[in-house]
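Show me the folded form of this:
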Amino acid sequence: MASPPAPSERLRRALTHGGVVERYRAKVSIANTNECWFWTGAVSGRGHGRFWVEDGFVIIAHRFGYALAHGVEALPPTLAHGCDEPLCQNPSPGHLSPSTNERNRAEWAWRRHTPGSPLRDARGSRERATQLRNAARAGGDVEHVAQLGLLPVDRGQHPLW
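As a prediction, this is how the structure comes out:
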């Protein structure tokens, strides 16, 4: 019995399959091309989008989007969200950038304590992501929903990075 193709090969195949790409794009809400593009599909426990590419193959949605924009060869082991929104699918620098696991965790820990950071949301990453996803799906005010879980000291603070 033949073994299943490697994940990179499955991803490469999916990126050339119009139906898969169309299904991915249908789950991305773009209100402004320079801002976060919100995932409107399934959400993981850590607040990242989950995308079922094919039977038995699920990928973090922003990894699929980054590979779609930049190619499988450009996909690093770790992608960092400079915007600190796990649902963000915008493949532009400042939103998604190659990183290392160590650097990504260190930046998360530092920014988790920075006033105004989405990482300080009292709802937790999954609940925040679920509420943002629902607002994006409904065409609602995503910015308002983003502010709801922040403490008063964090509301209206501009990012420091």
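
can we go C-alpha only for contacts and neighbour counts from here?
Will do.

ok, now which ones touch the closest residue to Val28 other than its chain neighbours?
In this structure, Val28 finds its nearest non-sequential neighbour in Trp39, 4.8 Å apart by C-alpha to C-alpha, 6 or more residues apart in numbering. Applying C-alpha atoms under 8 Å, 6 or more residues apart in numbering to Trp39 gives the contacts Lys27, Val28, Ser29, Gly49, Ala61, Leu87, Cys88, Gln89, Arg133, Ala136.

now the other sequence, so there's something to compare against:
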Amino acid sequence: MLISEQERFWSHVIKGPADNDCWLWVGAVSDDGYGRFWVQRGGKQRAVRPQRYSYELLTGLALPRDVLLLHDCDIPLCVHADIDLARSHVWEGDHRKNMLDREQKGRTVNGATAWRWRGLPRALRAERSRALRQTVLEHGWDPALMSAALSGTDPEHPRLF
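Have a look, this model is predicted:
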């Protein structure tokens, strides 16, 4: 039995238990730490970002190529999109807005805020995304284990808070 493209997409998404939780992509992860979803368009197979697919599907808006989707949650695997920006984890932007968002959240190498994706090399960001995906697939929605995967720490290591 063939499943639809949308059914195939949603089979790779795990939603958190709370309404405002991330919806994590657990399919293919590219070498930059973001998801990858394969679709057929014009008789050709091509990869799309799952957050773009989700956004377009749930909002009904077709995004021009020059429009970026920025993550409010800063989790590259999150595909939680909604027409209501108060609930959506992704929102439309451009390169300038993305750089401002990055600076405001301290995700630059010179940023003052130490945060899980700040200044991470591409390969390490991909490694942490894959660790998050594996954690969710193996253990379900476990915030402590997910946090450890995102920060690259051993979940058994004692934490200060």
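
Got a TM-score for the two of them?
TM-score for the superposed pair, counting by TM-score structural alignment, normalised by the length of the first structure: 0.71. Supporting figures: 137 aligned residues with a C-alpha RMSD of 2.8 Å.

follow-up on the earlier one: which of the contacts of Trp39 of the first structure fall in helices?
Taking DSSP state H as the definition of helices, the contacts of Trp39 of the first structure contribute Ala61, Arg133, Ala136.

Of these - the most surrounded one?
Among those, Arg133 has the most neighbours (other C-alpha atoms under 10 Å), with 27 neighbours.

Spit out the contact partners of the residue sitting nearest the centre point of the second structure.
The second structure has Leu77 as the residue nearest its centroid, 2.2 Å off, counting by C-alpha atoms, centre = their mean. Contacts for Leu77 of the second structure (C-alpha under 8 Å, 6+ apart) come out as Trp23, Leu24, Trp25, Val26, Gly33, Tyr34, Gly35, Gln51, Ser129.

Could you find the counterpart of the residue nearest to Val28 of the first structure in the second structure?
Taking TM-score structural alignment, the alignment pairs Trp39 of the first structure with Trp25 from the second structure.

What of Glu22 of the first structure?
Glu22 of the first structure maps onto Glu7 in the second structure, by TM-score structural alignment.

With Asn101 of the first structure instead?
Alignment note (TM-score structural alignment): Asn101 of the first structure maps to His95 of the second structure.

okay but its match is in contact with Leu70, surely?
No. The criterion here is C-alpha atoms under 8 Å, and His95 of the second structure misses it with Leu70 at 9.5 Å.

Looking at these two, which is more packed in?
The neighbour comparison of His95 of the second structure against Leu70 (other C-alpha under 10 Å) goes to Leu70, with 21 against 13.
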